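1. This is the structure alone, sequence omitted:
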C-alpha cells in the first residue's frame, strides 16, 4: 500500500484530509488502503489493528486517524485508541480533550463508557491516551488491557490503535501481541532499510502478524 502525502508545511488541519478534502487524491489513496485492509480481513469481524512505525516522524498517527475516518465514512463503527502513553497525539489531531482516556480505564478510575468520546465524524469514536503514566509498558501489558480489547471488539466493526514507535520502547511489542494484525508505516527518505527489516524481526519475535506496509512518499 503506497500513500503520497503533501509537505509538512501545509496547514495543520490537512492532517485530517479525508475529512477536510474527501475528493482529493490523498483521500482516495486512504480509501484504497481502507479497501486493502478489508480484503485482508475478509469476512472476519471485530478486528483490532495496530498502526506503528520503526521510528518517530514517519506519519503513523496521521495515517491511523485518516484510515479511521475513511472507514467511519462508510458507516462502519470504528474506535481509534491512542496507545502511545509516552507522547500521545490523537487528541491534538482531533482537537479534543485528553483529560480522561486509556490510562484512566486501565487504572480503574473510570470505565470505558466514561472515557470514550465521539469524534463527530461519521461513526468514529476516540479513546485518547489520558494522563502520561510512570509505567506505560506495565499498563499496556496488564489484564485490564486484555479485557478492554475484548470488550471493544464486541462493540465496534474495527478497532485501530496508534502506538509508540516500534524500535524505541517495548510498549508497541506488548500491544502488537494482543492485536489481530499490525500495519507498519514507513517514510521515504526517512526510514532506512535496516530499521524496516529490524521492525519486521521484532514483530515476528512478538508473534504479531504484519498485514500491510504503508509507504509515505515526500513530494
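-> Structure's in. What do you need? Predicted model only: the values in this text are computed from it and were never measured.
2. from here on, contacts and neighbour counts on C-alpha atoms
-> Will do.
3. what's near enough to touch the spatially most central residue of the chain?
-> Centroid check for the chain by Cα atoms, centre = their mean gives residue 162 as the closest residue, at 2.8 Å. By Cα atoms under 8 Å, 6 or more residues apart in numbering, residue 162 lies in contact with 50-52, 60-61, 64, 80-84.
4. repeat that for 6 Å
-> Contact analysis of residue 162 by Cα atoms under 6 Å, 6 or more residues apart in numbering lists 51, 61, 82-83.
5. Adding neighbour count, distance to residue 137 and secondary structure, write those out as CSV.
-> Below are the contacts of residue 162 laid out as CSV (neighbours: other Cα atoms under 10 Å; distance: Cα to Cα, whole Å; DSSP: H, G, I helix; E, B strand; the rest coil):
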residue, neighbour count, distance to residue 137, secondary structure
51, 28, 17, strand
61, 25, 19, helix
82, 26, 14, strand
83, 29, 10, coil
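6. Tell me where the longest helix sits in the protein.
-> Counting residues, the longest helix found in the chain (DSSP state H) is helix 25-41.
7. Buried residues in it, which are they?
-> Residues 26-34, 37 are the ones in helix 25-41 that count as buried (16 or more other Cα atoms under 10 Å).
8. Please, where are all the helices along the protein?
-> With helices called from DSSP H, the chain shows them at 17-20, 25-41, 60-72, 90-93, 102-106, 112-115, 136-140, 143-153, 171-176, 193-205.
9. how about those in a markdown table, adding distance to residue 184?
-> What follows is the helices of the chain, written out as a markdown table (distance: least, Cα to Cα, whole Å):
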| stretch | distance to residue 184 |
| --- | --- |
| helix 17-20 | 20 |
| helix 25-41 | 12 |
| helix 60-72 | 8 |
| helix 90-93 | 17 |
| helix 102-106 | 22 |
| helix 112-115 | 27 |
| helix 136-140 | 19 |
| helix 143-153 | 20 |
| helix 171-176 | 11 |
| helix 193-205 | 8 |
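10. Comparison target below:
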C-alpha cells in the first residue's frame, strides 16, 4: 500500500477535533457538525455512531463527553451500547446489562422496556442486552434503521457506542442503520494504514462517515461520570 496516498486519503476526512482547541470547544464543534449534517434529513433527531479503528482509542470516552455536553445544554440524550463484544456503558452507570439492545432486536423486549434512567437528568441508556452468540447474524437485520429510529421520539440526540471497526464487521452493520458516524483517531497510536482500512470497511457498508475525531490527549470526563466509574 502506498503510504503517502493512504495518508492523503485519510487526511481528507473532515476533522472535527483539533489539538489547538480546548475540549469544550471541540465538543461544540462536534455537536455543530452533527447538526449541520442533519439539515438534509427528514428527521430532526440525529442517530449518531462513534467508533474507532482499533480498541482503546477513546471512542467511548468521546461519546460520553459529547453526551455530557449535550445534556448540559438541555438536550435529551439516549445512549445505545452496540459494542456487544465488550460492552461497558451499563457498568459505568451501575445499571443492568439486560434487557437491552439485543433483546430489542430479537423482539424479546419493547422500546420502553429497554430504556433505563442513568441518574443524570435527561440522560438515558439502552444497554447491550442479553448475551448473543452470533452477533454478526443478529445485526444483519434490515429493520435496524427503523428500530433505532423509534428512539427519536424520546430524545434530541441518539448516540450509539459502536465496536472497533477493524476486528469485525459489526460497526459497519450497525453504522449503516444510523444517520451519521464519526471515527475516533488516536494520533499518537493509530497508523494511517489502519485508519484507511477502517474507512474503507465503513464505506463498503455505505456508512455515512461524516468526519474524524482527532484524539490527541486525555479527554476530561465530568465529575458526575467519574463517580459512576
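-> Received the coordinates, thanks. In this text the structure is predicted, and so the values were computed from the model without any measurement.
11. from the middle of its chain, how far away would the longest helix of structure 1 be?
-> Counting by Cα atoms, centre = their mean, to the nearest Å, helix 25-41 of structure 1 is centred 15 Å from the centre of its parent chain.
12. And the contacts of that helix?
-> Outside helix 25-41 of structure 1, the residues that touch it by Cα under 6 Å, 6+ apart are residue 18.
13. one step back: so which of the contacts of residue 162 of structure 1 comes closest to residue 115 of structure 1?
-> Within the contacts of residue 162 of structure 1, the smallest distance to residue 115 of structure 1 is 12.0 Å, found for residue 82 (Cα to Cα).
14. if I look at the closest one, how far off is residue 201 of structure 1?
-> 24 Å (Cα to Cα, to the nearest Å).
15. any idea of the angle the lengthiest strand in structure 1 forms with helix 25-41?
-> The strand that spans the most residues within structure 1, counting by DSSP state E, is strand 210-218. If you take axes from the mean of the first three to the mean of the last three Cα atoms, to 10 degrees, strand 210-218 of structure 1 sits at 170 degrees to helix 25-41.
16. And strand 210-218 of structure 1 against structure 2, how far off on average?
-> Superposing on structure 2 and averaging over aligned pairs (mean Cα distance after the TM-score superposition for structure 1), strand 210-218 of structure 1 comes out at 1.2 Å.
17. ok now that strand, how far from the chain's centre?
-> 13 Å.
18. quick one: buried residues of it?
-> For strand 210-218 of structure 1, burial by neighbour count (16+ other Cα under 10 Å) applies to 210-217.
19. Please enumerate residues in contact with that strand?
-> Applying Cα under 6 Å, 6+ apart, the contact partners of strand 210-218 of structure 1 are 1-4, 181-188.
20. mind running it again at 8 Å?
-> Contacts for strand 210-218 of structure 1 (Cα under 8 Å, 6+ apart): 1-7, 37, 40, 58-59, 181-189, 200, 203.
21. and residue 126 of structure 1, how far is that from residue 75 of structure 1?
-> Distance from residue 126 of structure 1 to residue 75 of structure 1, by Cα to Cα: 16 Å.
22. So if I had to pick from these two, which one is more boxed in?
-> Neighbour totals were compared for residue 126 of structure 1 and residue 75, and residue 126 leads with 25 against 12 (other Cα atoms under 10 Å).
23. For residue 42 of structure 1, see how far away that one is.
-> According to Cα to Cα, residue 126 of structure 1 and residue 42 of structure 1 sit 25 Å apart.
24. Could you dump the buried residues of strand 210-218 of structure 1 into CSV and include distance to residue 152 of structure 1?
-> Below are the buried residues of strand 210-218 of structure 1 laid out as CSV (distance: Cα to Cα, whole Å):
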residue, distance to residue 152 of structure 1
210, 21
211, 21
212, 23
213, 25
214, 25
215, 29
216, 29
217, 33
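25. Of the contacts of strand 210-218 of structure 1, keep whichever come out buried.
-> If we count by 16+ other Cα under 10 Å, the contacts of strand 210-218 of structure 1 have these buried: 3-5, 37, 58-59, 181-187, 200, 203.
26. For the residue lying closest to residue 163 of structure 2 once chain neighbours are set aside, list the residues it contacts.
-> The spatial neighbour of residue 163 of structure 2 that comes closest, neighbours along the chain excluded (Cα to Cα, 6 or more residues apart in numbering), is residue 83 at 4.4 Å. Listed by Cα under 8 Å, 6+ apart, the contact set of residue 83 of structure 2 reads 128, 161-163.
27. Just the closest of the residues you listed to residue 68 of structure 2, please.
-> Using Cα to Cα, the contacts of residue 83 of structure 2 come closest to residue 68 of structure 2 at residue 161, 14.4 Å.
28. For the closest one, which non-adjacent residue is spatially closest?
-> Nearest residue to residue 161 of structure 2, sequence neighbours excluded (Cα to Cα, 6+ apart): residue 81, at 5.1 Å.
29. how near is the one you found to residue 56 of structure 2?
-> 16 Å.
30. Just the residues contacting stretch 173-185 of structure 2, thanks.
-> With Cα under 8 Å, 6+ apart, stretch 173-185 of structure 2 has contacts from 34, 37-38, 46-53, 57-59, 62, 82, 136, 139-140, 144-145, 148, 162, 195, 202, 205-215.
31. End to end on that stretch, go ahead and measure it.
-> End-to-end distance of stretch 173-185 of structure 2: 20 Å, with Cα to Cα as the criterion.
32. Whichever residue in structure 1 pairs up with residue 36 of structure 2 and residue 45 of structure 1, how far apart?
-> Mapped onto structure 1 by TM-score structural alignment, residue 36 of structure 2 lines up with residue 39. Using Cα to Cα, residue 39 of structure 1 is found at 12 Å from residue 45 of structure 1.
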